[in-house]
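Q: When you get a sec, could you give me coordinates for this:
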Amino acid sequence: MAGADADLDMVSGLLDELRELASASGRSRDQGRIYDFRVRWGIAIAGRLERLAHYHAAGALAPDERVRYEALRARLRESLPLMDRLAVPRPRVPLV
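A: The predicted structure follows:
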């Protein structure tokens, strides 16, 4: 599916950034950076992640994209406490 790899890369990269921001709890966090992240995160999970979920449900992802999507959903599940810690929205797509 055209664009699925880019969507997977973007959401995965944002998950990496979420982990980095959440691990900064002992240091003073840059509130501007967190705000910027929240905006990009919201756009990604409302747009790109929702699109991936749609393509997955429709069976339109290539086998390697399906594997990557399943791994991404597992990472999202594991990151739910971090989302809560930084007060970013949780994904609305099924994570199981």
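
Q: Please count neighbours and contacts with C-alpha atoms only from this point.
A: Will do.

Q: Which helix or strand lies directly C-terminal to the longest helix along the chain?
A: Longest helix in the chain, counting residues (DSSP state H): helix 4-23. Per DSSP states H and E, the first helix or strand lying C-terminal to helix 4-23 is helix 31-43.

Q: one more to line up against the first:
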Amino acid sequence: MTGERDNNGVVGVGADLDSLFAEVEALRELASDSDKARDSARVYDFGIRWGALLSGRLQRLAHYHHRGELTPHEQARYEKLRTELRDVQPLAERLGIARPTIPLEDRR
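A: Model (predicted):
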């Protein structure tokens, strides 16, 4: 699994990061509105999108991170994303949606 590269790193990494950051914000919004959070159809629809992003785009980012193929800017955004995912984990658990399967803590 190797990605196409351009002068700014692996193609699509920026879009992956943008999508994940947007969904983290959508998760916060959904969880903060008690009416929306009780709407099982809305939570289900969100959970499908969320799960697809976690199992697709997030796994792809983790792969390139592990291989050291992210640019310094992408790496910084990836680390911020991991922090954001740690922060919203209780919200995901409360809504009963998927949790990230990548390590969210630094391995020392």
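
Q: before we move on, the earlier item: which residues in the second structure does the longest helix of the first structure match up with?
A: With TM-score structural alignment applied, helix 4-23 of the first structure matches the range 13-32 in the second structure.

Q: list the contacts for the residue most central in space within the first structure?
A: The centre of the first structure sits closest to Val11, judged by Cα atoms, centre = their mean, with a distance of 4.0 Å. Shown in contact with Val11 of the first structure (Cα atoms under 8 Å, 6 or more residues apart in numbering): 44-45, 48-49.

Q: ranking those by neighbours, who comes first?
A: Neighbour counts for the contacts of Val11 of the first structure, by other Cα atoms under 10 Å, peak at Leu49, which reaches 23 neighbours.

Q: what's the distance between the residue nearest to Ser12 of the first structure when sequence neighbours are not counted and Glu65 of the first structure?
A: Distance criterion Cα to Cα, 6 or more residues apart in numbering; nearest residue to Ser12 of the first structure, sequence neighbours excluded, is Leu72 at 6.7 Å. Leu72 of the first structure sits 10 Å away from Glu65 of the first structure, going by Cα to Cα, to the nearest Å.

Q: returning to what we had before: with the second structure overlaid, report how far the longest helix of the first structure is off on average.
A: Comparison of helix 4-23 of the first structure with the second structure after fitting gives an average deviation of 0.5 Å (mean Cα distance after the TM-score superposition for the first structure).

Q: List the buried residues in that helix.
A: Neighbour-count burial for helix 4-23 of the first structure, counted by 16 or more other Cα atoms under 10 Å, picks out 4-5, 7-8, 10-12, 14-15, 18, 21-22.

Q: Looking at these, which is nearest Gln31 of the first structure?
A: Leu21 (10.2 Å; Cα to Cα).

Q: give me every residue that touches that closest one.
A: Counted by Cα under 8 Å, 6+ apart, Leu21 of the first structure has contacts 29, 34.

Q: swap the cut-off to 6 Å and go again
A: Residues near Leu21 of the first structure by Cα atoms under 6 Å, 6 or more residues apart in numbering: none.

Q: Next, the angle helix 40-53 makes with the lengthiest helix in the second structure.
A: When the second structure is scanned for its longest helix (criterion: DSSP H), the result is helix 72-95. Helix 72-95 of the second structure and helix 40-53 are oriented at 150 degrees to each other (axes from the mean of the first three to the mean of the last three Cα atoms, to 10 degrees).
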